[in-house]
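Novice: Structure, please.
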Amino acid sequence: MIRTLIVLGAVFWAAQASAVTCEKLTHEDKRYTICEVDAATEDLRLFLKDENDELLGHFSSVNETLEPTGKRLAFAMNAGMYHDDRSPVGHYVEDGQEVMRVISNPGPGNFGLLPNGVFCIREGRADVFETLDFIDQAPECRFASQSGPMLVIDGELHPRFLLDSTSRYIRNGVGTSKDGTRAVFAISEDYVTFHEFGSLFRDVLETPNALFFDGNISRVYDRAANRSDVGFSLGPIVGVVEDVP
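Specialist: The predicted model follows:
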């Protein structure tokens, strides 16, 4: 398998001074933006509504809510599927409060293409769990967002992914290391299949478990690169929060 990394080899995974570092990467002729977070040390959160129960929906709105606290986003990405009213399709927890229960049964669309999974943020770590495993382990997540399908499950691609698929979209998702210290977020800059996107997490990013967040509406915020993708309102948003200098 041919890989082309537009980064300085192993330096990509080296210790980083900023809260999160985003890099460009090309794998099998498809371009991606990859953002890695040290989940053991960084302030990684999920956002849905403000203190007045109003939908945030945009990266700029999240920054507005953080500003009075002397904080701001360093990085953000849409973080799971949602209904027309932007409420989460599956399990959602924010700051320890459950907003939506776990959905374990199959259903329509990508979310119901089992196995799906849950992205869970706990003290000092972040993990992607397959949904039934999440139910069995019952981790106490400070933040959690359920989405689907899983991209990588214990080092293997989702069994329904087809090598010759013709379904191509801009896609985004997250993978985590076994010890929970690495949370690696990716968004494609080209239209990709599930098989191509899952292979990125398995073969290049080397995350044993990875979860699809969404496709077509995928967006990312990277303060260091002065990038803030815009569009219609999002549902759940994941972000790294840092102090304003």
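Novice: Please count neighbours and contacts with C-alpha atoms only from this point.
Specialist: Fine.
Novice: Ignoring the adjacent residues along the chain, who's closest to L200?
Specialist: Using Cα to Cα, 6 or more residues apart in numbering and skipping the chain neighbours, the partner closest in space to L200 is H27 (7.0 Å).
Novice: is it true that the one you found touches S199?
Specialist: No: in this structure H27 lies outside contact range of S199 using Cα atoms under 8 Å: 9.2 Å.
Novice: Which of the three states applies to G173?
Specialist: For G173, the reduced secondary structure class is strand; criterion used: DSSP: H, G, I helix; E, B strand; the rest coil.
Novice: Could you do S199 as well?
Specialist: Secondary structure assignment for S199 (three-state DSSP): helix.
Novice: ok, so what distance separates it from P106?
Specialist: Taking Cα to Cα, to the nearest Å as the measure, S199 falls 24 Å from P106.
Novice: neighbour count winner among those two?
Specialist: Neighbour count, other Cα atoms under 10 Å: between S199 and P106, S199 has more, with 19 against 13.
Novice: Here is the second sequence; please produce its structure so I can put it next to the first one:
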Amino acid sequence: MGKIPRHRRLAPLLAPLLALFAAPALAAPECRDIAHEGRAYTLCTLDAADDDIRLFHKTDGKVIGSFNRLETMLEAEGLSLTFAMNAGMYHEDRSPVGLYVEQGRETAPLVANPGPGNFGLVPNGVFCLMEGRAAVVETLAYRANPPACRYASQSGPMLVLNGKLHPRFLKNSTSRHFRNGVGVGADGRTVHFVISDEPVTFWEFGSLFRDQLGTPNALYFDGSVSRLFAPAIGRNDTGFPLGPLVGAVVRKP
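Specialist: Just a heads-up that it's a prediction; the model follows:
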């Protein structure tokens, strides 16, 4: 039998190493700094058809409450957290103020009446994740025709509704706070998560979604507790214990 060429003898040894380098890197949402009307924001854009976006609230009966604890929980499931943000208002016990659905199970009911605070500044709405799609739906429209949400979180106010800013927003307002929210593109796939990097008014924040991101509907998540986890840009905000969280996950290789 003739001598096997050296390159053929090395091939079985090199194959696993080559496969390692050829393997795709862990998917990460596109997160970047943006500016609108002189104000600074961080934008993370995901695709509801390609990215595994979920809502999280409790594990083993206890509120998760932080990005670090969520990371630890997912690690045990063989998953990596690539993005996270607080995703709705909550009571002192960190239970959701309005509708909350996780893995198709409703654990808090829809609240359709006006009320105090930003949540009750109607119209408010629901962020809904369906199979391969996402939507921001005004609360009364949701109640009249509930979509098949695998995950859902109610918050308020609506920042943009059918291409228009919330009717109670004032262009000359002086009430500025750190804020975060979500808007869904007209394609039903493009999901924009935004957190302000400086205090902004509701008008300024809503205008970003309407005018720069072009989302026909967008929803406010919260203000002073606004936090972002975006390892791709080296960001992991800490601070107040949180209630509902939204995050994107990938399976570890």
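Novice: Overlay them and tell me the TM-score.
Specialist: The TM-score (TM-score structural alignment, normalised by the length of the first structure) is 0.91; 228 aligned residues with a Cα RMSD of 1.0 Å.
Novice: rewinding a little: per the alignment, the residue nearest to L200 of the first structure pairs with which residue of the second structure?
Specialist: Residue correspondence to the second structure (TM-score structural alignment): H27 of the first structure is matched to H36.
Novice: so its match makes contact with Q212?
Specialist: Yes: A contact is recorded between H36 of the second structure and Q212 when judged using Cα under 8 Å, the distance being 7.5 Å.
Novice: so where does W203 of the second structure fall, helix or strand?
Specialist: W203 of the second structure is located in helix 202-207, with elements delineated by DSSP states H and E.
Novice: neighbouring contacts of that helix?
Specialist: 37, 159-160, 165-166, 169-171, 173, 176, 179, 196, 218 (Cα atoms under 8 Å, 6 or more residues apart in numbering).
Novice: Specify, as a residue range, where the helix or strand following that helix falls in the first structure.
Specialist: Scanning the chain past helix 202-207 of the second structure towards its C-terminal end, the next helix or strand to appear is strand 217-222 (assignment: DSSP H and E). Across the first structure, the stretch matching strand 217-222 of the second structure (TM-score structural alignment) is residues 209-214.
Novice: what's the mean deviation for that stretch versus the second structure?
Specialist: Taken over the aligned residues, the distance from stretch 209-214 of the first structure to the second structure averages 0.1 Å (mean Cα distance after the TM-score superposition for the first structure).
Novice: Which helix or strand contains the aligned residue in the second structure for S167 of the first structure?
Specialist: Structural correspondence for S167 of the first structure with respect to the second structure (TM-score structural alignment): S175. Of the helices and strands defined by DSSP H and E, none includes S175 of the second structure.
Novice: how far away is E67 of the first structure from E242 of the first structure?
Specialist: When distances are taken as Cα to Cα, E67 of the first structure and E242 of the first structure turn out to be 11 Å apart.
Novice: any shared contact partners between the two?
Specialist: Counting by Cα under 8 Å, 6+ apart, no residue touches both E67 of the first structure and E242.
Novice: Which one's more surrounded, these two?
Specialist: Taking neighbours as other Cα under 10 Å, E67 of the first structure and E242 compare with E242 leading, 19 against 14.
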